[in-house]
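Chemist: this is a predicted model, with the sequence first.
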Amino acid sequence: MRFPVLPLAIALALGLSGCERRPDDVPVVVSAIGDVPESLDPTRRPLVFPDAVQLAATAQGLVRFDAGGGIEPGLAERWIVTDNGRSYIFRLRSATWPDGDRVTAEQVAASLRAAVSPRTRSGLAPFVAVIDEIVVMTPQVIEVRLKQPRPDLLKLFAQPEFAILRRPGIVGSGPFRLESGLLRPVQDPMVLEDEDAVPPDAAENVRLIGERAALALARFAARESDLILGGTYRDWPLLAHAAVAPANLRIDPAVGLFGFAIVSETGFTAEPRNRAALAMAIDRAALTALFRSDWATVETLLPAQLDSAALPSVPAWAALPLAERQTTARNRVAAWRAANPDADGVIRVALTRSPGAVLLWSRIARDLSAIGLRPQWVDPRADADLRLIDSVAPYDSARWYLVTACPNCSDELDALLTAARDAPTLAERGQRIAEADLAISEAARYIPIAQPLRWSVAALRLRAFQTNPRAWHPLTHLREP
């Protein structure tokens, strides 16, 4: 299995050319790691990373993320949350579509209804099922009414999946418009009516390129770009060949899930005690050290209490030293093999082929083999026993972690997660979440490893660039005004 590496000449170029990449009076060139965008409609298929970056740049939502991962106005100039978190009222600012037509409240409401429909292909749709109705109150005001209280809904509305779109054509109101291959800032309609207004200069434009990490690093080395976005564990090994200067490499304090969902209930993974043995077998510190010495490990599904009524559930094995964990796991495998002499002991691990996956697999395969199992790498679309989850949390709800970490939960666990979703009060919701967290931990349906590894490469001229827990970097916040 071969993966692309950067030529020595490129590594030397990066190492010798210094931190500053390009002049400060030219458009910002951004490489977004991933496939070239095919469709920007999140209701038709899940967004890949370059899609999400372009959609957020050309079609803002009611609100959007700022450079630090906080919430700032988008199409809504202001808002209030009433009825104990059951009602969100947004006042819309003046905005236009690319053809000059004004954005109306009816169009905003229609776009939101499509985004939250159960029929949408968006991966975030299950987390907005709480929305009861979206009502146009006046030509400038809409209200989002909820079945149950959700005081944290704004962070979901800031996601690209909830961009306000006009169909057909899938167009948005900005903050950029795509013209001749460049993303150009959209000027406020009031500014456009001012004859003395100064148009944006070239340095405010952005050229967005969707490409593989190796090409993105080569482009940065050749001083043909200013920013690489979307780096994950998959492409981390390429950085060693690129010799990126420390001042250019940015690591986000991302929060979310990086671990293995146990998605099979046959063979060795049929019993909770055996699933727990898989979690005990893995040397997390050795695994993360293959990537970064300071990539901290985790042993719980939830990173913090969040909106649960209890602290994160800690698995029983977490109190044991690593050697004792692995001995216990080895004994459980031996007992299972004795009871099932015809079993092959294969554990199918679903991973996307990439340089980082090779590193990850080297440790997982070693640890599972050491306890007497036969790990087998399979394609992400194939039947598997373990499936890697590598996702940044879109908002700060424990329920997102539980639902995402347990994609093949039993009916009993699903019932607990549904009860948390439908709880009539925040207090009851927190209690149901705590019960589901404990149940999933006891059922050993998820193997926590670490928080997601997210990295960018940024030229020093992008002085407004900030790392943040969402690992999201809006193109409106790259250069200082």
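Modeler: Noted; the coordinates are in hand.

Chemist: could you use CA atoms for every contact and neighbour count after this?
Modeler: Will do.

Chemist: let me know the helix or strand that residue 109 is in.
Modeler: Using DSSP states H and E, the element containing residue 109 is helix 105-116.

Chemist: just the helices in this protein please.
Modeler: 8-16, 49-58, 105-116, 154-157, 189-192, 213-221, 238-242, 272-281, 284-289, 322-339, 355-370, 398-405, 411-422, 426-443 (DSSP state H).

Chemist: dropping in the other structure now:
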Amino acid sequence: MSCRNIPSRLKPGLAALLLVAAVTGLNGCRKAEGGAVDAVVIAERPPRLADPLAADLAPADLLLVGNVAQGLVRFDASGDIAPGLAERWAVSDDGLSYVFRLRTASWSDGRRVRARDVVRLIERQLARRSRNSLFDTIGAVREVVAMTDRVIAVELNAPRPHLLQLLAQPEFGLVRGRSGTGPFTATTEGEVVDLVRVLPGFDGDEAQQQRVRLTAAPAQRAIDLFVSGDSELVLGGTVVDFPLASAAKLPRNTLRIDPVLGLFGLVPARKDGPAADLETRALLDEAIDRDALIAALAVPGLQPRLSLLQPGLDLAASPAQPAWAPLTLEQRRPDLLARAQAIFPVAAPAQAGEATPGERPVIRIALPGGPGGEIILRRLKADWEPLGVQVVAAGDDPADFRFIDEVAPSSSPAWFLRRFRCEFAAICSAQADQLLDAARLTGFPPQRARFFIDAERIMREEVLFLPIAAPVRWSLAGRDVQGFAENRFGRHTLTDLRMAPNARN
């Protein structure tokens, strides 16, 4: 019986059973029709394939780039390094040289992919004028050399054990014109990107084909499509739209949350105003009720964080904690109110009552729209306004603090710390910058780790970042999408989605 042709003249009970099967088994029908996976990425427009160097790509674009224009290596479903354009590689004993052997491949125009072409593209990504967002993180690369038509060597100034994690990011996808090197090829028809991957057969078997139909939709629409059975996979969820997923009636075990590393908190956004004052930053940081904020977001497994660096990184010591960390918020509250009265002598009340309207200094926060951003703003108002300030969304006005929700591209502490260098941050520490520069130059790993520890301690003392938790990244995966897996980088390959984890290619 066809899934699209349920007979109407059946006994009532049997007809009801078939109707239920047709509705709840819609994904199975689609699987039978060629096995294509219908996937939706949360975005306002369809993803587009573009050179990461030519434009600032949205997360949905990077999803497409990572699946159509892989780099030398790529991530598998679990976030481990898998062959990309390079079929294998070797690392020298001193960690200063990576040698990649390219697989046989062609561009969309039929021209063979050669090492010198790949080197040219990588050199553009590493150039000082590059718009690659990971440029600063990968600064240890000295040169990239084409040794033969199929062999490339990447030479480093100092060992970088996380180099492959960075090269696997879609920001290092290799785009030439309007094409990439796979693993999928893409054609766009209207709002749908049709992705096809062909796997050669072995021992006379026919070639296998994997297909994904990728569309984009706002978060609520994407969730509705999944609940109705019109999609099997939703990607690209963040804290902004998590409350929508949490409120939906989802099938059991379909909400998947990535255990990502990264930054989730507030950073001073300008050199003047309340956030420019260290005592004010320290007061506001200590006053955040992180437990209450995380409870309001209701993200399973999310834990409060007091450190700039995240547990789980490759650290030589535990992340730096503030001196007040052992105390509860209730234990800290009297001191917080006393300090607030000293910092805001006109506005701050002696107790947690209302201050005179119009006299309170205003703290403006740049937050993303959506229900998640509204929850964060409400909680910060509840925590900070008793101190004698007003807390508002910045809107079009200059912000005092900006919300950051960014996933780390590797498990190295370097990305976290370099994010707050004076080159990028409105409020910074020249001393911490010097330590990071020294860490980049040293070839001795224990010394590099020491530089990182000292730089983080200074940044925490200067309150260059008000940490709250780890970033939030979520997806929805149907029962027939067995090849999907959560991972610490929040990067999701669309390969092998129909395969069980132990059967992936």
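Modeler: Looks like it came in fine. Keep in mind the model is a prediction, meaning the values are calculated, not measured.

Chemist: picking that back up, out of the helices of structure 1, nearest to residue 451 of structure 1?
Modeler: helix 284-289 (10.2 Å; Cα to Cα).

Chemist: quick one: that closest one aligns where in structure 2?
Modeler: On structure 2, the counterpart of helix 284-289 of structure 1 by TM-score structural alignment is residues 290-295.

Chemist: equivalent analysis for stretch 101-114 of structure 1, please.
Modeler: Under TM-score structural alignment, the match for stretch 101-114 of structure 1 is residues 111-124.

Chemist: also stretch 354-368 of structure 1?
Modeler: Counting by TM-score structural alignment, stretch 354-368 of structure 1 corresponds to residues 370-384.

Chemist: buried ones in that stretch?
Modeler: For stretch 370-384 of structure 2, burial by neighbour count (16 or more other Cα atoms under 10 Å) applies to 371, 372, 373, 375, 376, 377, 379, 380, 381, 382, 383, 384.

Chemist: next, format those residues as a markdown table and append distance to residue 473 of structure 2.
Modeler: As requested, the buried residues of stretch 370-384 of structure 2 are arranged in a markdown table below (distance: Cα to Cα, whole Å):
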| residue | distance to residue 473 of structure 2 |
| --- | --- |
| 371 | 15 |
| 372 | 12 |
| 373 | 14 |
| 375 | 17 |
| 376 | 16 |
| 377 | 19 |
| 379 | 21 |
| 380 | 22 |
| 381 | 25 |
| 382 | 26 |
| 383 | 25 |
| 384 | 27 |
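
Chemist: the helix holding residue 109 of structure 1 vs structure 2, average distance?
Modeler: With mean Cα distance after the TM-score superposition for structure 1, helix 105-116 of structure 1 departs from structure 2 by a mean of 1.0 Å once superposed.

Chemist: check the offset of that helix from the chain's centre.
Modeler: Centroid displacement of helix 105-116 of structure 1 relative to its chain, using Cα atoms, centre = their mean, to the nearest Å, is 24 Å.

Chemist: how about the residue most central in space within structure 1: what's its closest non-neighbour residue?
Modeler: With distances taken as Cα atoms, centre = their mean, the residue of structure 1 nearest its centroid is residue 392 (3.4 Å). For residue 392 of structure 1, ignoring the flanking residues on the chain, the nearest one in space by Cα to Cα, 6 or more residues apart in numbering is residue 256 at 4.2 Å.

Chemist: over to residue 460 of structure 1?
Modeler: residue 20 (5.5 Å).
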